[in-house]
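[1] the sequence isn't on hand, but the structure is:
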């Protein structure tokens, strides 16, 4: 049996087995995709191999998150690990490849466009896989530090592909996770960066106040003076934020923190939450801020 037929056989086995809910069947399906990937690599069909690794990852994700990550990592290496030279072979499709020397001497502009389009998309694909790994680390493995690392890598790749909205999505995920690890200074800077960028974009400007609101909370978690300076800057530079309920809440919280008034702090949060439900992680940060007042009262 020819190698390509063997690859297709293993690929088909993987697809058939994927629909099962049985752990052993999932394992068999995942291993089938891995076998297909290895055979594709032996044929120097790297992009086919990457596809098989991704399929294997999808199967293993149900029962073995770590192995799922390993498979996605191999796919990422294929998409990002190629060193381009004049004699490098560029994959175009299942039955067609071309060297860069041929590419730049060919008279077929459509071929050049197709190849460059495919090459530019490689890092976008890699970024998506890094996001998937980050989500597995965050939700399945509860490894927040690794989740942050992969979200950051995804953001870098998206920036390189000039996909600013996708890059911002990753940075916001990093900011939220960083705040949960107590890295509030880092989180504040990322939320602030997102807020400023959104203010300059007509399609995103209505979300800017939310980003600046989160940035302000994180700044206050660093210390009171840091928070007050940031809040003043946001009020002066961003009128849309200055007129928002979020800004009004932060001003009340700033005053309550300065006066060490737990009741005023609690009332302000409750009044806001009755109208606009706060996200659980934001509530957690506000509770930490409230606790600083309680601790100061205990000391006195």
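    Yes, it's here. On a predicted model such as this, the values are computed, not experimentally measured, just so you know.
[2] going forward, measure contacts and count neighbours with C-alpha atoms only.
    Noted.
[3] can you name the helix or strand that residue 98 falls in?
    Assigned by DSSP states H and E, residue 98 belongs to strand 96-99.
[4] for that strand, packing partners?
    strand 89-93 (3 or more CA pairs under 8 Å, 6 or more residues apart in numbering; DSSP states H and E).
[5] below is structure B, check it against A:
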């Protein structure tokens, strides 16, 4: 029989402690505190052996002991440690552990930390599980908590990520509303004011992707009234040229405008994808002669 690893030995010791009956002189709370410490040691030993699933399981059991001995802060930390271990191999379990962490944090009024963990869930949905809708929901929830804690810039970044995802799953009205919300809050600060034209450009492209140049025009007027410098920006001029090309059904003019804009300001993947969708809309549209 192969020798047990130190991690395995510690885990068995922790199980034994957690399942033991309490004697005359010790309380259940003390028993679970001690078992929790042993589970934590076992988890760390599993990490040394690069057994991340086992490490996550041990931290989860530690968290349950912390809950039983009424230590909510330690329980939140243990669930987070479980999530970090699971993240490497089991994204679904990492999300479950992070959700447990968030429950403890929100109950303790620690919304800033809860927002950080919710944002992590969003990133796992996005990168590991490619579930854009779930990622979007997590980013929006995190943003609300950041806003509530006066972390305006972080809230805006999360709302912007959510807006990008709404657009990717073709929920354009929701995307436009989020971009406009981020732009509104960015207008109030000289530090973020420069980024407003980027949000309005994205919102305008969403309107065009909906096949609605009239809304795009109306929105451009609205944006120009909120910031008088906007109409002279490259972004606003670009949208105007696109609107004219779409209304004329002129694919060449559209492609030319995109090419010229890209020469000066490199288009990112998000813009490239949405511009391709808009272009397909021109190709599908019957031209009125």
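    That came through fine. Since this is a predicted model, take the numbers as computed values, not measurements.
[6] report the TM-score for the pair.
    The TM-score (TM-score structural alignment, normalised by the length of structure 2) is 0.84; 259 aligned residues with a CA RMSD of 1.8 Å.
[7] in structure 2, what stretch matches the following helix or strand past the strand holding residue 98 of structure 1?
    For strand 96-99 of structure 1, the following helix or strand on the C-terminal side (DSSP H and E) is helix 100-105. The counterpart of helix 100-105 of structure 1 in structure 2, using TM-score structural alignment, is absent.
[8] buried residues, helix 100-105 of structure 1. List them.
    Judged by neighbour count (16 or more other CA atoms under 10 Å), helix 100-105 of structure 1 contains these buried residues: 100, 103.
[9] quick check: what element follows that helix along the chain?
    Next helix or strand after helix 100-105 of structure 1 toward the C-terminus (DSSP H and E): helix 109-135.
[10] residues contacting the residue in structure 1 that residue 66 of structure 2 lines up against?
    Alignment note (TM-score structural alignment): residue 66 of structure 2 maps to residue 40 of structure 1. By CA atoms under 8 Å, 6 or more residues apart in numbering, the contact set of residue 40 of structure 1 is 4, 7, 46, 48, 49.
[11] give the aligned range of stretch 183-202 of structure 2 in structure 1.
    Using TM-score structural alignment, stretch 183-202 of structure 2 pairs with 195-214 in structure 1.
[12] er, stretch 85-98 of structure 2 actually
    The aligned range for stretch 85-98 of structure 2 is 59-72, by TM-score structural alignment.
[13] gap between residue 52 of structure 1 and residue 274 of structure 1?
    Distance of residue 52 of structure 1 to residue 274 of structure 1, computed by CA to CA, to the nearest Å: 49 Å.
[14] more neighbours: those two, which one.
    residue 52 (28 against 9; other CA atoms under 10 Å).
[15] thinking again about what came up before, who's in contact with the match of stretch 183-202 of structure 2?
    Against stretch 195-214 of structure 1 from outside (CA under 8 Å, 6+ apart): 188, 191-192, 194, 234, 238, 240-241, 244, 246-247, 250, 282.
[16] take the residues you listed and keep only those in helices.
    188, 191, 192, 194, 234, 240, 241, 246, 247, 250, 282 (DSSP state H).
[17] among those, which pair sits farthest apart?
    240 and 282 (21.1 Å; CA to CA).
[18] and stretch 248-260 of structure 2, how far out from the chain's middle?
    Taking CA atoms, centre = their mean, to the nearest Å, one finds the center of stretch 248-260 of structure 2 at 34 Å from the center of the full chain.
[19] before we move on, what about stretch 241-252 of structure 1?
    Worked out by CA atoms, centre = their mean, stretch 241-252 of structure 1 lies 28 Å from the chain centre.
[20] list the buried ones in that stretch?
    For stretch 241-252 of structure 1, using 16+ other CA under 10 Å, the buried residues are 241, 242, 246, 247, 249, 250, 251, 252.
[21] and the first one, what's its match in structure 2?
    Matched by TM-score structural alignment, residue 241 of structure 1 corresponds to residue 230 in structure 2.
[22] wait, doesn't its match sit right on residue 219?
    No. Here residue 230 of structure 2 does not reach residue 219: they are 11.9 Å apart, not a contact under CA atoms under 8 Å.
[23] list the contacts of residue 30 of structure 1.
    Here residue 30 of structure 1 is in contact with 14, 55, 56, 57, 59, 60 (CA under 8 Å, 6+ apart).
[24] does the residue nearest to residue 204 of structure 2 when sequence neighbours are not counted sit in a helix or strand, and which one?
    What sits nearest to residue 204 of structure 2 in space, not counting adjacent residues and going by CA to CA, 6 or more residues apart in numbering, is residue 216, at 5.4 Å. Under the criterion of DSSP H and E, residue 216 of structure 2 resides in helix 213-226.
[25] against structure 1, what's the mean shift for that helix, could you check?
    Mean deviation of helix 213-226 of structure 2 relative to structure 1 after superposition (mean CA distance after the TM-score superposition for structure 1): 1.6 Å.
[26] ok, now how distant is the equivalent of residue 159 of structure 1 over in structure 2 from residue 154 of structure 2?
    Mapped onto structure 2 by TM-score structural alignment, residue 159 of structure 1 lines up with residue 147. For residue 147 of structure 2, the distance to residue 154 of structure 2 (CA to CA) stands at 8 Å.
[27] do the same with residue 146 of structure 2
    7 Å.
[28] if we can go back for a sec, and the residue nearest to residue 204 of structure 2, how far from residue 253 of structure 2?
    18 Å.
[29] who has more neighbours, the two?
    residue 216 (23 against 16).
[30] show me what the more buried one aligns to in structure 1.
    Match for residue 216 of structure 2 (TM-score structural alignment): residue 227.
[31] quick check: its match touching residue 217?
    Yes. Judged on CA under 8 Å, residue 227 of structure 1 makes contact with residue 217 at a distance of 7.3 Å.
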